[in-house]
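# Predicted model and sequence follow; I will ask about them next.
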Amino acid sequence: MMIEKRIKMNLLFTSVGRRTYLIKYFRKALGKEGKIFAANSSALSPAFLEADESVVTPTIYDKEYIPFLLKYCKKNSITAIISLFDIDVPVLSNHKKDFEKIGTRVLVSNSEFVEICNDKLKTYNFLMENNFNAPLTLCSLERAKNYIKEGKIKYPLIVKPRWGMGSIGVFKADNEQELDVFYAKTKKEVEKTYLKYESQQDISECVIIQEMIDGQEYGLDVMNDLEGNYQNTCVKRKIAMRSGETDCSVTVDDEEIREIGERIAKKSNHIGNLDMDIFKTKAGKCYVLEMNARFGGGFPFSYLAGVDMPKAIIMWLKGEEVDRKILTPNIGVLGQKDIELVRLPVELLKD
């Protein structure tokens, strides 16, 4: 489904929150050829200020969420939807055909791969089945303790939500006492946050215990076109993290890591950008930690290095050929996120 060049292009970004930078990137790439629409379930969304139009939606798991978006897309002639939040992606993926019927393309991967990315146990199984290295991942506290006794895994261990994101409910356990406490604490964190929705798929095994890999962490932006064809991989060596997101990194030329991104891209046929985390040990062994089927918090560093994925997406929507040079990063570009205060209209606080 390609968009004719003559048609004005309107793009809707859902769950925008504070991803203001992505709105700016797409605004620059789109120019005067269309409008940028931003949606979020809260009006307190700084990204709204950069959009041409914005709208407050029902929450993602509200039964009216999809009907609301369908009506909004039809009314505003939305060309394509781009989701910026993990739990939003599977909901939209399950309704791609509904949006296609009204002429709107949902730029997310197929439901099966989205589920693999969002479920860390399925991520681990996918990686093992396809001959990638990954930290040993378990969902049973009892089984983890047995593995420790048998010498199959050792402390420290990472305890975190099976369906999770950012730094919510993530702990490092150095002994059995901490393992018990953090396992219980993580489960409580899941139950009292928005993580509870996806975790309902298996609430009895909503916490994972994972082998801790000692090594250098890298972030990847793995790029496919809108038909799932591999384009390129940008590799960044992480220097600092903040709240589960990359805070400082530098682009590097690591052929081995880049090839891992390419192999996963060709195996998954994902759509658009795939955010990945990889650890590389001192011995040079690479372990894939996580995959996110969306733009991740590390994408600004790729963009800073010359990777213009927003421009490529717009060109693909128009049916144009994309020169891979615009998806090739400059190496040795060091970046760090800054903190900027944004003033919102005080009226947003009023009922």
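Thanks, I have the structure now.
# Please make it C-alpha for all contacts and neighbour counts, starting now.
Fine.
# Quick check: residue 172 vs residue 313, distance?
39 Å (CA to CA, to the nearest Å).
# dropping in the other structure now:
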Amino acid sequence: MREEKEVFGVMMRIIISSAGRRVYLVTWFRQALVEAGIEGDVYVLDHDRRAPAAAAADGFRQLPPYTSGEYADQLLRTVDELRPTLFISLNDCELTALSQGLSTRLRERGVVVPCLEGASHRAVADKLRMSRALTRIGVPTPRTALLSDTEAVHALLETTPAVILKDRWGSGSSGLLRRTSEQLRRWLATDSATRSDLGGSPDDELVVQPDVVGTEYGIDIVTPVRGGPVAGVLARRKLSMRNGETAAAVSVDSSPFAGLAAMLADGLGIQGTADVDLMLADHGAASVVDINPRFGGGYPFSHVAGADVPHFLVASTLGLDPHPRWNTYRLGHLGAKHEGIIGFESSPDGSAMGASHQEGAASWTARAVQTT
């Protein structure tokens, strides 16, 4: 494992928490440091010591699950040990914990933590709250009702031939089901004690929305890590999905989404990057269907087309001017995700170690992703 290095008297250490399978992000942040001439390293935190991203990092620390009462204290001890400059989380549940005061405790230690604050995070984590919050700030979004609110659901069914049901606090399209309005009417008319359940969730944990007919897009809204005006918008048209994540996409011009991005950044106080899912209806109106205040599964398609958000976030953290073309990319560039494998160095007891000796594997992953 490499020794600590310094830039401008300060160690530029990046922690990517809950990195899971996102080997490419670890690789791209490591490349951003090297290409900017900044000394530093990238550590991964995860509850799974075999998380693939751990093998691509300079170092790894295991954390308890978010549901554990030991999670927050262990995270703070780990941060005190590693003394990172930048802390990035890739998990919705962890971002919830950060928004409830944990990010403040990290910032008190001098760590930059781009994430939404409490009210804004609750507004995007809860699909019902999100619909109401976006409507208040004038952002188009599908009308939303709790499945348990039968009066509101019946009123919605009068306006659309088909609906989508999904988990109120879901992530990665969890609980998503499509039904015709007539199918849902019949389901609601059956006796609650005998009717079959939808997705296994209680009625007050499922929301109902119109099934918007149109084309699905994903955009990344990028702001400085401490918040501020939009610095860049990246956009792609989704071609296919797999397990709730974009599997193939083509890069498109982001200028039609610039106004929407500015409204969301200002209304929510976005810090760093946020992944937004949109439906562009056949008549041309864009409607926000989901917001993830983190790197989402669509960002790699913009990166392989030429964008470089890790570079921007590193520069923003240190107060440096980013490369002027970090938010430009080739239009019409088709990308598709693929399977890959990465090897671990192992200690004698079989536990995973960081990847200070995994340069070859990390570089191979970067090449494979970028040439797909």
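Thanks, I have the structure now. These numbers come from a predicted model, not from an experiment.
# TM-score of the superposed pair?
Remark: TM-score between the superposed chains equals 0.87 [TM-score structural alignment, normalised by the length of structure 1]; 331 aligned residues with a CA RMSD of 2.4 Å.
# Between residue 172 and residue 313 of structure 1, which is the more surrounded one?
In this view residue 172 of structure 1 and residue 313 are compared by other CA atoms under 10 Å, and residue 313 has more residues nearby, 22 against 17.
# For the helix or strand encompassing that one, which helices and strands make contact with it?
Residue 313 of structure 1 belongs to helix 309-317 when assigned by DSSP states H and E. Counting by 3 or more CA pairs under 8 Å, 6 or more residues apart in numbering; DSSP states H and E, the packing neighbours recorded for helix 309-317 of structure 1 are helix 20-30.
# residue range for the helix or strand following the helix it packs on in structure 2?
As assigned by DSSP H and E, the chain's next helix or strand after helix 20-30 of structure 1 is strand 34-40. Residues 40-46 of structure 2 are where strand 34-40 of structure 1 lands when matched by TM-score structural alignment.
# average offset between the matching stretch and structure 1?
Here the mean offset of stretch 40-46 of structure 2 against structure 1 after fitting is 1.0 Å, by mean CA distance after the TM-score superposition for structure 1.
# distance between the ends of stretch 90-105 of structure 2?
Stretch 90-105 of structure 2: ends 19 Å apart by CA to CA.
# Now tell me what touches it from outside.
By CA atoms under 8 Å, 6 or more residues apart in numbering, the surrounding residues in contact with stretch 90-105 of structure 2 are 16-19, 66, 72, 89, 113, 115-118, 121-122, 125, 171, 292, 294-296.
# Sketch out the strands for structure 2, chain order is fine.
Counting by DSSP state E, structure 2 has strands at residues 12-17, 40-46, 59-62, 86-89, 145-146, 162-167, 177-180, 206-210, 214-222, 232-242, 245-252, 273-281, 286-292, 334-336.
# so can I have CSV of those strands showing distance to residue 105 of structure 2?
Listed next are those as CSV, based on distance: least, CA to CA, whole Å:
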stretch, distance to residue 105 of structure 2
strand 12-17, 16
strand 40-46, 17
strand 59-62, 19
strand 86-89, 12
strand 145-146, 35
strand 162-167, 30
strand 177-180, 39
strand 206-210, 33
strand 214-222, 24
strand 232-242, 29
strand 245-252, 32
strand 273-281, 21
strand 286-292, 22
strand 334-336, 39
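# Of all the ones you listed, which one comes closest to residue 133 of structure 2?
strand 286-292 (11.6 Å; CA to CA).
# quick one: contacts for the residue lying closest to residue 216 of structure 2 once chain neighbours are set aside?
Nearest non-adjacent residue to residue 216 of structure 2, counting by CA to CA, 6 or more residues apart in numbering: residue 279, 4.6 Å away. For residue 279 of structure 2, the contact set (CA under 8 Å, 6+ apart) comprises 212-217, 286-289.
# export those residues to CSV and tack on neighbour count?
Putting the contacts of residue 279 of structure 2 into CSV (neighbours: other CA atoms under 10 Å) gives the following:
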residue, neighbour count
212, 19
213, 12
214, 15
215, 15
216, 20
217, 24
286, 22
287, 19
288, 21
289, 19
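# Please identify which of these is nearest to residue 129 of structure 2.
residue 289 (12.3 Å).
# Enumerate every residue touching the closest one.
Contacts for residue 289 of structure 2 (CA under 8 Å, 6+ apart) come out as 141-142, 276-279.
# For the residues you listed, which ones persist in structure 1?
Retained in structure 1 (both residues aligned by TM-score structural alignment, their matches' CA atoms under 8 Å) from the contacts of residue 289 of structure 2: 141-142, 276-279.
# Of those, just say which sits nearest to residue 53 of structure 2.
Nearest member of those to residue 53 of structure 2, counting by CA to CA, is residue 276, at 23.7 Å.
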